[in-house]
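K.L.:
model this:
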Amino acid sequence: MSEDAPTVPAGLPRGARLGVDVGMARIGLAASDPDGLVATPVETVPRVRDGQGATADVRRIVDEAVERFAAVVYVGLPRHLSGKEGAATADARAFADRLVTALAAARETTGEGPQVRLVDERMTTVSAHQQLRSAGRKTKKHRSVIDQAAAVIILQSALDAERAKGERAGELVEPRTVHDTHD
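P.N.:
Predicted coordinates for the structure are as follows:
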């Protein structure tokens, strides 16, 4: 192994990681290897708007997490360039809440399950567009993969942060209790 090869962070349990780019119409999904070294695109999932609970989009991500024995699902948190949060941020947080609840339900059936963590995703879609254009893909033709490319960038950034800090990246999303939902 070369000196420049990335290393698996000591102290972090093995397990694939998923990256999720939540958009208004589509959700990009990416995954890593069990050692968390490289992010690769998985698919684009149609977004279910105005849904509650475990809608088809949430169930698809849960299925992927269970199938891959994921340790973490990183959900991109779109902030304004200033760092302030807006409507898209609230939407991503709500989606992450639904996802963590569905994963907790799946965990009851399968045993252990992944954490859900929110990570800053400023500029990922712009970066994804630039990467696809530089690879020779036309804008109209790369719409179907732009969300996957953004998910790859979200996930690879989280993986790089894990290696640099030796701990999980982002903000942990805690499952809500019955008490939390009635406040």
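
K.L.:
from here on, contacts and neighbour counts on C-alpha atoms
P.N.:
Fine.

K.L.:
Asp35: neighbour count?
P.N.:
16 (other CA atoms under 10 Å).

K.L.:
so what's Arg60 up against?
P.N.:
Val45 (CA atoms under 8 Å, 6 or more residues apart in numbering).

K.L.:
Could you count how many residues lie near Ala70?
P.N.:
23.

K.L.:
Now show me the structure for the sequence below, then we'll compare the two:
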Amino acid sequence: MKVEPDTPGVDDPGPGRRLGVDVGTVRIGVAISDRDARLATPAETVDRVTGFKDRDGADIDRLVQLVTDYDVVEVVVGLPRDLQGNGSASVKHAKEIAFRIHRRTNVPVRMADERLTTVVATNAMRAAGTSEKQGRKFIDQAAAVEILQSWLDGRKTNLKENES
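P.N.:
Next up, the predicted model:
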């Protein structure tokens, strides 16, 4: 099943912070942008507790709180696809979290292509000398930074192209 991500800059809410979210089955990595939506930085790792049929748990409450605390104008959730663009089983998890955030905040939630972000994040941490064991709690944040930074770069390009 082909799964298409959203396009950065389309229906753009304008200036303001963006929240990047890397949804895993155990942890959720979170990144935040600056107010100019230029640079993504790691925010935190949230333990995943909410299952498909559950009421919103502490993980969803925390994500909603971050949207409020940072006055976020757009949330970018990684869409896990394989190299052919097909959705993996994790797509359901990402879409579920995206739906719950949107339902409670009414902030636009976009699905961004996240192919290879965890690989890039893992390689970067390894290059920095962080062991895999030490890095586990940071790898999800690093992946969220990759997702968000890629979105911010795509947004900047898209907005520039549509200006001219």
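
K.L.:
Distance check, the spatially closest residue to Leu12 of the first structure that is not a sequence neighbour against Pro13 of the first structure.
P.N.:
Distances taken as CA to CA, 6 or more residues apart in numbering place Glu167 nearest to Leu12 of the first structure, at 6.7 Å, with adjacent residues excluded. For Glu167 of the first structure, the distance to Pro13 of the first structure (CA to CA, to the nearest Å) stands at 10 Å.

K.L.:
Spatially central residue in the second structure, please.
P.N.:
For the second structure, Val21 is the residue whose C-alpha lies nearest the centre (CA atoms, centre = their mean; 2.5 Å).

K.L.:
looking at it, that one is touching Ile28, isn't it?
P.N.:
Yes. Val21 of the second structure is within contact range of Ile28, at 6.8 Å (criterion: CA atoms under 8 Å).

K.L.:
Name the SS class of Val76 of the second structure, please.
P.N.:
With DSSP: H, G, I helix; E, B strand; the rest coil as the basis, the three-state label of Val76 of the second structure is strand.

K.L.:
how about the residue nearest to the centre of the second structure, secondary structure?
P.N.:
strand.

K.L.:
what's near enough to touch it?
P.N.:
Counted by CA under 8 Å, 6+ apart, Val21 of the second structure has contacts Ile28, Gly29, Val30, Ala31, Val75, Val76, Val77, Gly78, Ala144, Ile147, Leu148.

K.L.:
mind listing what's buried in the helix with the most length in the second structure?
P.N.:
The longest helix of the second structure (DSSP state H) is helix 132-163. For helix 132-163 of the second structure, the neighbour count (16 or more other CA atoms under 10 Å) marks 135, 137-152, 155 as buried.

K.L.:
ok, so what distance separates Leu79 of the second structure from Asn86 of the second structure?
P.N.:
10 Å.

K.L.:
of the two, who's got more company?
P.N.:
A direct count of neighbours by other CA under 10 Å for Leu79 of the second structure and Asn86 places Leu79 higher, at 29 against 14.

K.L.:
Now check the first structure for the residue matching the more buried one.
P.N.:
Using TM-score structural alignment, the equivalent of Leu79 of the second structure in the first structure is Leu77.
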